[in-house]
Each structure stands twice: as C-alpha cells, then as structure tokens.
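> Below are the sequence and a predicted model; questions follow.
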Amino acid sequence: MGAGDAPFRGSSAIVAGVLTEHQLYHDFARLYQGVYVSKRTPVTAAVRARAAWLFAGPDAVLTGFSAVALHGSKWIDVSEPAEVIRPGHRMPVKGLLTHDYRLEPDEAIVIGGMRVATPARAAFDLGRRLPRPEAIVALDSLCNATGLKPRDVVMVAERHPGARGVARLRSNLVDVDGGAESPPETHTRLVIVDAGLPRPETQIPIVGNDGWEFARSDLGWREWSVLVEYDGEHHWTDRRQRAWDIERSARIEALGWKVIRVGAELLYTRPDELIRRVRAKLHAAGAPV
C-alpha cells in the first residue's frame, strides 16, 4: 500500500505503518474520498477505474469507460468520470458516475481482483448513454481491442428490453465497425455514411503483383477500387513515415486503386469537400452515387 503506483486506501496504509499522515497528504493525491495515488502516477482511465472501485466497495461493478479501459480499449479521454454499477441510490461524487442498473451474473468478470462488466455489457451501457458520434467511437475502439461484435451487444440488449436508451443503442450499433484504429478513422467513416454514400469496408488488405500483402487501407470499396486514407500528424512530421507513405501510395496506385487522402483540417473543417472528392472518385469508378 502506497509503495507502488496503484491507487490505495489511505487509512489502510497508515494503519499498516506503510505511510505517515504527513507522507500521505504531501506525496499522494486524493482521487476519491479515502483513496489516493502517487503524485508521480499519471491518472489514466484504468488508474481512475481502480480508485473508483476501491471507493465504491467490493459489491460495485466497473462499467462504461472504466470497464473498456481495463479491457484494453484505447483513445479514452482521461477526463471522463469513472463508472460503477452499485445497488441503491448514492450521493453524487465528483469524477464518478454511479448507476443502479440491473446486472445479470454472467455480465461481469474479475480483472485484477475487481468486478468489471464484460465487453458486451460495457458496450451496452455506453452505447445507450452517449450521443451517437461518441458512442460509435467508444464502441469501435472496444470492438477493435477485444474482438467484440455488435451482435454480442444486441444479445445483452435482448435481456434488458426495458432499459433506458436501448433504442439509441440499437441505432448506434448499425454503424459500429471494429476495423477503425483511431477516432478520426471512425469520424471519417461516419461522414461518408451520413452523406448517403455506400458503406465502406475497413482495413482493406492491399496485395501486390507478387501475391504478398504489403499494406492495409483504413477504409474503401474493393468493388470500385477506391480507398480513403486518414493521415494523422505523424504522417507529416515523421520523415521515415512520410517517405514510406509516398512509396506506399505509389505502389497502391500502380495497382489501379484510386486514393483519397484525408487530414484533420479536411475532415473537421471541410467535410463537404471530403464528400465531394469521395463521391467523384466513386462516380468515376462506376459506383451508383
């Protein structure tokens, strides 16, 4: 207690003689009442989840962003509150969402000694609570990390037909795709889908004339040989990455693929221009757009 980087109960550390009160208040930060972590420790979603579980007690089950962090999902905003399912009504606690949800016994597992919602149950809780873009980003990331499929979440929804937000969840699941490897990839796909264009496939393998796969494209349409590639900042600032991108693009286009490259500025400030470019490429390739 107190010696490592994991959250711990301050009173237990003092009683065990691991820390003095002065050390506790000087060297450690309080995350929740009675629960502390070293000031040197970055407070990630996983760290906040453990702290929340210690605070809420052993009958609590971590869900939402807390659960997906422990299942290995990436791209979680560290400012998101921890989430637990705990019977009975509780006073509001800063940085913690407490839900009085009905939970089936097989909808929770144990990770690191803590009770945690399964990926399907965590997706069920997030997908019915969050607005559409945020929900789909979170569920894409969870599916990518765990292999979860939308149909697995539907099975949980069928067990809880009267739960609040189930209709929203079912609508969100239609657009979930675990092939997305970052939020901008999800956002790019949603812009395309929401414009009424054909739904793209994700992570398309690119095979050279020698029969070997040398690349995977973020998304596109094999039928019309059109690809959409999102270039994050490192594609422009890393010299080696940029050199490979140029070589990779030349090889892909030599195979007959048409490529639309997307950056943050185009995606987030000029989405209409992005759609115009995609539509033009698809139209030229014979797609019914």
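It's in. Numbers count the residues shown, from 1 in each chain.

> hey, let's count contacts and neighbours off CA atoms from now on
OK.

> what's the single longest strand in the chain?
In the chain, with assignment by DSSP state E, the single longest strand is strand 213-221.

> Next SSE downstream of it?
Remark: after strand 213-221, the chain's next helix or strand is strand 226-230, criterion DSSP states H and E.

> Please state the offset of that next one from the chain centre?
Its chain's C-alpha centre and that of strand 226-230 lie 21 Å apart, by C-alpha atoms, centre = their mean, to the nearest Å.

> any residues touching it, and which ones?
Strand 226-230 is contacted by residues 184-185, 188, 217-221, 257-263, 278, 281-282, 285 when judged by C-alpha atoms under 8 Å, 6 or more residues apart in numbering.

> and the comparison structure, right after this:
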Amino acid sequence: MRSVADAAATDDIRGRCEEYAPRMRPWQFFGGETALALYGAPLPEWPHATGVHVCAHRPAREPRIAGVTGHRLQHREPATREHAGLPVEHPARAWRQAATTWRVDDLICAAEFLVSGSRPLSSAAELRDEIEAMGDVRGRLSAALRDVRSGTRSPRETRLRLLLQRGGLPEPDINWTLYDPRGRHVAELDLAYRRWRIGVEYDGRVHAQDARQFAKDADRWDAIRAEGWELVRILNHHMRGDGRVAVDKVRQALARAGWRQ
C-alpha cells in the first residue's frame, strides 16, 4: 500500500515531466529517480526531494535548463520505453542510476517494488546483470540486492523487515497466509514467524482514519489470535529514530513464544 506522501510526490513528478516533455529531443528520456517515480516505485522519505532527471547517451547532448537535471550517459544501446506517454529509462537501468544519490534502504524498497506484484517490472536477475554490466555505485547496489525479497507490498513493510533483521531477529516470511485447521483462509500476515506463531504487521495511517477498515481489521486480529497466534502491530512512531521500540516489541513476543537469540 502506497502512502499519501508517496502518491503526492509521484503526482508532482508526473506533472512536471508532462509539462517538460514537449521540449525534449527525440534522443532524450527520463531516467534515474524520475523514471522510478513514473513507474510508481516508492521514493526516499523526507527530506529527500525527487527531481526531474533527463538523460541522453553520448554523443547526443543532455538538456541544460533550469529546473531539470541533465545527464550525459556513456555510449550504450538505448533501452527506453514509453510509459504513460513519456519516454522512460528501463527500470533496471533507472534503479542503478538512482544509486548515485539514494541510500541502500531506498534502493531496496524500489527494487522490491520492481520485482514484486502480478506483473513485475523487472527481476532480481536483471538488476544483477545491470550491476555486472555497468558497475556498482560505491557498493550500494550489491549491498541492496542482497536484501531484496519479492512479494512485499509496501516500503514500510520492507523497512520494518530490515529493522527486525538488523536488530538481531530471525528473518520472517513475507505476506504469509494463515489458514485454520480446516484449510479456510484466516488472514495474510505482512510478516510471519511460523515456528513461533508470531505475526507482525505495520499499520499505516489508513487504518486509523478509515472507520470501516479499522473495524474489519479488528475482527481479523481476533481471528488470528483465535488460531493461537500472537499479532504484533507496529505503528509509525514505533519505527522512528533507530526503531528500537519496534524491534523490542517483536523481540519480546518471540521470547514469550520460546525463541532465544
């Protein structure tokens, strides 16, 4: 689920790109973080401000105009595609290009978006091939790719999983489905520790603002507990700072279930 802030940032970038597009030369295209934004990938959190990046391959020239960051890329066979009516860099290439300014966790979130869903925009193999073909960026891409998992549905879930693993906890299953003894669907858990019957979920702002959704979730939480599972709900403020509060909440639940570090 995308946050309101992510959606607003994407809409802003798309509007700026559509405004600039008529001025682009045939060989120019949107790349890097701009391309990722146009594909709908999660963007770095505040205070990062996503800009409009327009690229061209040598010997063609990049734009030099206020409000647009131009990039003159090394000579290479273009791999641009049209997306929403705009010329956009290939997803795997755009991901690598973003590494010049993005942190590792931002790259992980974007990569998981690209490789997940019913129609992935890329694959882990394509991302790896891009690193091998064009080189790493200060080791960030290889470090990110090691922690990329398919199947995630929101960047906050990804950041929560990374927080738990770096806090010394086991790696959980992602979006794991819980069934009752008769094989009936109970719930899909954001993160699941099956061995200890612990579910972990990130509850975003929508759960607090939508009364109908909140009521539905409350019934779901009861159904999960009825199957002998403990559900740990993590809210945004639990992940602030170093995220120790979130890690401690899950660590305590695992300890109650018999896990020992």
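Thanks, I have the structure now. Here the structure is a predicted model, which means the values were calculated and not measured.

> so how far does the longest strand of structure 1 sit from its counterpart in structure 2?
By mean C-alpha distance after the TM-score superposition for structure 1, the fitted strand 213-221 of structure 1 averages 2.0 Å away from its aligned residues in structure 2.

> could you check the angle strand 226-230 makes with that strand?
Angle of strand 213-221 of structure 1 versus strand 226-230, following axes from the mean of the first three to the mean of the last three C-alpha atoms, to 10 degrees, is 100 degrees.

> ok, the residue most central in space within structure 2 to Leu191 of structure 2 distance?
Compute the mean C-alpha point of structure 2, and by C-alpha atoms, centre = their mean the closest residue is Cys109, 2.7 Å away. Applying C-alpha to C-alpha, to the nearest Å, the value for Cys109 of structure 2 to Leu191 of structure 2 is 16 Å.

> Quick one: residues in contact with the longest strand of structure 1.
With C-alpha under 8 Å, 6+ apart as the test, strand 213-221 of structure 1 has contacts from 179-180, 185, 189, 200-208, 226-230, 248.

> One more pass at 10 Å, please.
With contact meaning C-alpha atoms under 10 Å, 6 or more residues apart in numbering, strand 213-221 of structure 1 is reached by 179-182, 185-186, 188-189, 198-208, 226-231, 248-249, 251-252, 257-260, 278, 282, 287.

> Distance from the chain centre to it, please.
Mean-position distance between strand 213-221 of structure 1 and its chain equals 21 Å (C-alpha atoms, centre = their mean).

> if you go through the stretch 151-261 of structure 2 in chain order, where are the helices?
Using DSSP state H, counting those that start in this stretch, the helices found in the stretch 151-261 of structure 2 span residues 155-166, 205-209, 211-226, 244-256.

> Oops, could you answer that again for the stretch 1-150 of structure 2 instead?
Under DSSP H, counting those that start in this stretch, the stretch 1-150 of structure 2 gives helices at 4-20, 32-39, 91-98, 104-115, 124-134, 140-146.

> Need those in a markdown table (columns: distance to Glu45 of structure 2).
Below are the helices of the stretch 1-150 of structure 2 laid out as a markdown table (distance: least, C-alpha to C-alpha, whole Å):
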| stretch | distance to Glu45 of structure 2 |
| --- | --- |
| helix 4-20 | 8 |
| helix 32-39 | 13 |
| helix 91-98 | 14 |
| helix 104-115 | 8 |
| helix 124-134 | 22 |
| helix 140-146 | 17 |
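
> wait, which of these is closest to Ile65 of structure 2?
Comparing the helices of the stretch 1-150 of structure 2 against Ile65 of structure 2 with C-alpha to C-alpha, the closest turns out to be helix 4-20 (10.5 Å).

> What lies in contact with that closest one?
Counting by C-alpha under 10 Å, 6+ apart, 3, 21, 30, 33-46, 49-54, 67-68, 84-87, 155, 205-206 sit against helix 4-20 of structure 2.

> Buried residues, that helix. List them.
Residues 6-7, 9-10, 13-14, 17 are the ones in helix 4-20 of structure 2 that count as buried (16 or more other C-alpha atoms under 10 Å).

> Same check on stretch 177-192 of structure 2?
By neighbour count on 16+ other C-alpha under 10 Å, the buried set for stretch 177-192 of structure 2 is 178, 186-192.

> now stretch 174-192 of structure 1
Across stretch 174-192 of structure 1, burial judged by 16+ other C-alpha under 10 Å covers 175-192.

> same check, this time on stretch 208-225 of structure 2
Buried positions in stretch 208-225 of structure 2, judged by neighbour count with 16+ other C-alpha under 10 Å: 221, 224.

> That one maps to which residues in structure 1?
Using TM-score structural alignment, stretch 208-225 of structure 2 lines up with residues 236-253 of structure 1.

> Which part of structure 1 matches stretch 140-148 of structure 2?
On the basis of TM-score structural alignment, stretch 140-148 of structure 2 is assigned to residues 168-176 in structure 1.

> Identify the residues contacting that stretch?
123-141, 143, 149-151, 153-154, 157, 166, 186, 189-190, 193-194, 199.

> Please produce a PyMOL select command covering the buried subset of these.
Of the contacts of stretch 168-176 of structure 1, the buried ones go into a single PyMOL selection, burial set by 16+ other C-alpha under 10 Å:
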select buried, resi 123+124+125+126+127+128+129+130+132+134+135+136+137+138+139+140+141+143+149+150+153+154+157+166+186+189+190
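
> Relative to Ile224 of structure 2, how far out is the equivalent of Gly220 of structure 1 over in structure 2?
Taking TM-score structural alignment, Gly220 of structure 1 has Ala192 as its aligned residue in structure 2. Remark: distance between Ala192 of structure 2 and Ile224 of structure 2 (C-alpha to C-alpha) = 12 Å.
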